[in-house]
Every structure is written in structure tokens, then in C-alpha cells.
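Student: Below is the structure, and that's it, no one-letter string:
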């Protein structure tokens, strides 16, 4: 599906200048036609404020549309994890993210790590957080890479190691993750 691939190129800046607004517009045109991947991608745009005004309620609406068509990823993202316009249920969120993580989904693995790191829906455990971030990071998830870099930078659940932190920040930064780029600059890398 060429329009979706073009949107992905705009989102990541591969082969063209990065343009989240154009990416979101293409995702929207496909999402409105019922394309599952585009509905999830548009939900992520709203969740992260990429190319659109951040809106958790709108993000969940798009995730719900995908979930209602049978998308496991849509179901995962639809979790009422965020306390932004929907009921908060960290325990339910952790349950759904764990199911996804156990099936090898990198975003679910990252979110399980996030839950362990902050104690959302589960007892806080930096070591388990780092383990799940690593699972996600090794699959190429830029968020898992960024947060694993943070674990190494600050010695949370792993030995403090600035070089390893820079390694993971760099992998995330190569995907355009701005916070990782900022961390590399602050480390002088």
C-alpha cells in the first residue's frame, strides 16, 4: 500500500524530509477508509502529538476503531492506561501490555518496562523495567531504546554505563527520536 509507506517515510524522514503533519494527513485519509494500520498509526500521532495536537481521547477513538475490526494492536493501544480524558486503569493497562509483550510485540514490551519503571499497575522494579526495555530495544523499538539508554545513564536496574547509554540513544536517535538526540548532545556523543 503505497500511501501508507509514503506516510511512514514522512514520519521517519526516510528518503524525504521528516514531516509529521504530512504523515498524519496521509494516515487520516487511509484511516477514514478503514485501513487498520493507518488507524493505529493515526492513533499514535494523536497519542504523541506528532503532526496533530496531542489528544488521548482522539487517540483512543482511532485505536478503538482498529480494535473493533479485530486488530490486536488496536486493542492493545486502546487500553485505558492514560489518565487523559478516559478512566484510568493502570492494572488493566499492565495486563493488556503484558499480553502483547508475551506475544513479542515491541511496543507492548516497551510499555511493560514503562509500567515496571514507574510502578504503574505493578510493583516498581527497575531491573524488570530494564529487561523489558531491552526486549523492545533489540527489536528496534525507538522508545525501548531511549528508555534503556536512560536506565544505563542513571544506573536504574543495570550498572551505570554512559557508553552503553549512548549506544541505545544513538539507535533511537537514528529513527528520529528527538529526546534521544537531545540525550546524545548532553552526553557529548
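Tutor: Good, I have the coordinates. Just so it is clear, the structure is predicted and the values come from calculations on it, not from any experiment.

Student: When you work out contacts or count neighbours from here on, use the C-alpha atoms and nothing else.
Tutor: Noted.

Student: Please, which helix or strand holds the closest residue to residue 146 other than its chain neighbours?
Tutor: Spatial nearest neighbour of residue 146, chain neighbours left out: residue 169 (5.3 Å); criterion: C-alpha to C-alpha, 6 or more residues apart in numbering. For residue 169, the host element (DSSP states H and E) is helix 162-173.

Student: distance between that helix and the chain's centre?
Tutor: Averaging C-alpha positions (C-alpha atoms, centre = their mean, to the nearest Å) puts helix 162-173 17 Å from its chain's average.

Student: do the same with stretch 80-100
Tutor: The chain centre lies 14 Å from the centre of stretch 80-100; the measure is C-alpha atoms, centre = their mean.

Student: Pasting the second one now:
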């Protein structure tokens, strides 16, 4: 995998980097194509294990978490204790306690999973104005998860949760609007909700805003500078497809200054999150010496990793075949180590 003259390499790589990942066999469904709805936490096996942290946790409706003993027990994984402490408050009409109980029964945390009980408590809490319960119940109804789907009721609850400031509900509502009307006007109606969710730090919404401004969907003209800013936020939040596309924008100087060194770093981040297209782009950066000195072993290793995942690249195949036997062996050894590390992530 020998290096070529830098000018030819830069031109060849720029053309390849300019290709949208969506054109590849390893596609990623953009949030704009939604809806991708996020519902209650997935059931977990076992008893008294730590509950997952989320930005919109069950009692994030103004309750003082530090002073809330039931929620504190829930967060520490003492689910039966949390249930015992929450029940008296729930029975007196506390929506936050009702939501907590619903989460416990829905996920089977410390108890046998009981979706019927969970739905009852979600309904009580949703009717009491708890946005977490509204969000969870909305997704259950929209998906028809354990109950017959009810799109109308699900959407109404999603609107309530979004209006109450639930960031994931805001993103989901925008997705629903776009799915119902995937036109410029649909994006225009959805954009305020995308923006609220994006400003609240939802990576999918930030990525959607980048696409909206890049493609002029719902806005009068495209704005690549603004699109790049939103893409940067989504990348920094850890979204692999955003990291890949941000790297492409940096490598091509789209929406701002060209920075091949930083592009290399973002390709690396996405590649280590098992984004196959990023793995291929990283191999090309090392192969052509873009943003770094040429490294045939690293180029070959990442090419092998991407190829094992199903990504085809005839040009890199030829370069890999032209490597010396020793370099090819080193590349395969490194690819094996990389594959092991990726499997552990």
C-alpha cells in the first residue's frame, strides 16, 4: 500500500470523502426519515441492579432528587425499597411516585415484570401531568407495545410531554410531524420542536438540525455554516454518524475551514464506535497521508476491519494486495487487535 504524490492523493481522497455515507451499502437512517421513537427503558434481567441514568429520568419534573428517598433508592438499585417508599405517595396522587412505580413494573426491576400494572400507574401519572409518564405512555400507544396501538392518543400525549419541556418528546413529536408530511412544509412545522430538542442537547435533534440547514428543508435557503455548527454538536455528543459526516465536512472544508487533521480524529472516533464507513475513511486517510503521515500498516488494518464488516473498496483492496508480506501480516495482526477492542465496546 505505497503512497502516491500528495496532490493526486488529495484530489482522489476529496472526491471519495465527498460521497455521502448514505450512498454506501453501510447506510445510516437519518433522524429526518423518522419517526424513531424512544420509549420506556428496556427490561433488564436480574434483581437489584443499578438503574440506567437518563437526561429525563422518572422524577425530573421539579422533584428534589437528593431529598427524594424513593428515587434515591431506585438510583442505587434498591428497587423493592423504592417501591415500598413510593407506594404511599403514589396512592395519595403524587404523579412522580406513580411514574417511578410504573418504571419498576414496566422493566421488572426487583419484581416480576407486570406491564398491566405499569400501564395503570403510567396512566395515573400522565393524567396528573407528569411529563415522563406522558412520554412513556405516548410511545407505548404509538408502538402498540403490549396494548393495541392508538396513534391519536399517543400523539396527544407526546404533544403534552413536548409542551411541558420533555426534550425527547420534542424530538419525537418533530419526527411524527415529518413522517405524516415528509415535505418542505412538514419540516417547517417540525423545525421548532427539532430546535427545542437540539438546544436541550438531544444529539438526534442536533443532527436533524444540521440536515435541515444543509438541505434547506423547512427553511428558505441552506446555511452550511449553521449546519456545520449543529453537526459539530451532535458529533461532540458522541453520535457516530455525526462524527463521520463532521469529519467529511472538515476534510472537504464544507461550511468552514478545511482541517484534515481534525477530520482524521473524528473518523477515528466514529470508527471506534464501529461505524463501518468511518473505518473505511480512516483507512484512506492513512493510505493517502491525509491529515497525517502515510501509514500502510494502519491503513491496511482499518481496511481489513471495514472489509470484514462488509464494506467494499476495490482501490484499497488493490493497495492491500500490493503490500509487502511483512506489512500485510502486521496489518492483519493490528486488525485482529482492533476487532477485539471493538467487540468489547
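Tutor: Nice, I can see it. Just so it is clear, the structure is predicted and the values come from calculations on it, not from any experiment.

Student: circling back to that earlier point, so the residue nearest to residue 146 of the first structure sits right up against residue 184, yeah?
Tutor: Yes: counting by C-alpha atoms under 8 Å, residue 184 is a contact partner of residue 169 of the first structure at 6.5 Å.

Student: Which of these two has more residues huddled nearby?
Tutor: Neighbour count, other C-alpha atoms under 10 Å: between residue 169 of the first structure and residue 184, residue 169 has more, with 30 against 19.

Student: list the contacts for the more buried one?
Tutor: 145, 146, 149, 180, 181, 183, 184 (C-alpha atoms under 8 Å, 6 or more residues apart in numbering).

Student: In strands only, show me those residues.
Tutor: Counting by DSSP state E, no part of the contacts of residue 169 of the first structure is found in strands.

Student: how far away is the spatially closest residue to residue 118 of the first structure that is not a sequence neighbour from residue 38 of the first structure?
Tutor: Residue nearest to residue 118 of the first structure in three dimensions, not counting chain neighbours: residue 124, with 5.9 Å by C-alpha to C-alpha, 6+ apart. Distance of residue 124 of the first structure to residue 38 of the first structure, given as C-alpha to C-alpha, to the nearest Å: 34 Å.

Student: Have a look at the two and say which one is more surrounded.
Tutor: Taking other C-alpha under 10 Å, residue 124 of the first structure and residue 38 do not tie; residue 38 has more neighbours (26 against 16).

Student: Could I get the contacting residues of that one?
Tutor: 4, 27, 28, 30, 31.

Student: can you tell me the distance between the two ends of stretch 134-151 of the second structure?
Tutor: OK, stretch 134-151 of the second structure end separation, C-alpha to C-alpha: 14 Å.

Student: Any chance you could list what contacts it?
Tutor: By C-alpha under 8 Å, 6+ apart, the residues outside stretch 134-151 of the second structure that reach it are 37-40, 115, 119, 122-123, 125-126, 153-158, 160-161, 166, 169.

Student: and it, how far out from the chain's middle?
Tutor: For stretch 134-151 of the second structure, the distance to the chain centre is 22 Å (C-alpha atoms, centre = their mean).

Student: before we move on, what about stretch 153-167 of the second structure?
Tutor: How far stretch 153-167 of the second structure lies from its chain's middle: 21 Å, per C-alpha atoms, centre = their mean.

Student: which stretch of helix or strand covers residue 26 of the first structure?
Tutor: Per DSSP H and E: residue 26 of the first structure is located in helix 20-31.

Student: how about that helix: buried residues?
Tutor: Across helix 20-31 of the first structure, burial judged by 16 or more other C-alpha atoms under 10 Å covers 20, 21, 22, 23, 24, 26, 27, 28, 29, 30, 31.

Student: Leaving out chain neighbours, which residue sits closest to residue 159 of the first structure?
Tutor: Take residue 159 of the first structure and drop its neighbours on the chain: the residue closest to it by C-alpha to C-alpha, 6+ apart is residue 152, 6.5 Å away.

Student: Please convert the contacts of residue 169 of the first structure to CSV, extending it with distance to residue 68 of the first structure.
Tutor: Output for the contacts of residue 169 of the first structure, formatted as CSV (distance: C-alpha to C-alpha, whole Å):
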residue, distance to residue 68 of the first structure
145, 31
146, 31
149, 35
180, 34
181, 37
183, 39
184, 40
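
Student: picking up where we left off before, need the counterpart of the residue nearest to residue 146 of the first structure in the second structure.
Tutor: Correspondence of residue 169 of the first structure to the second structure, assessed by TM-score structural alignment: residue 194.

Student: One more: residue 87 of the first structure?
Tutor: Residue pairing (TM-score structural alignment): residue 87 of the first structure is matched to residue 112 of the second structure.
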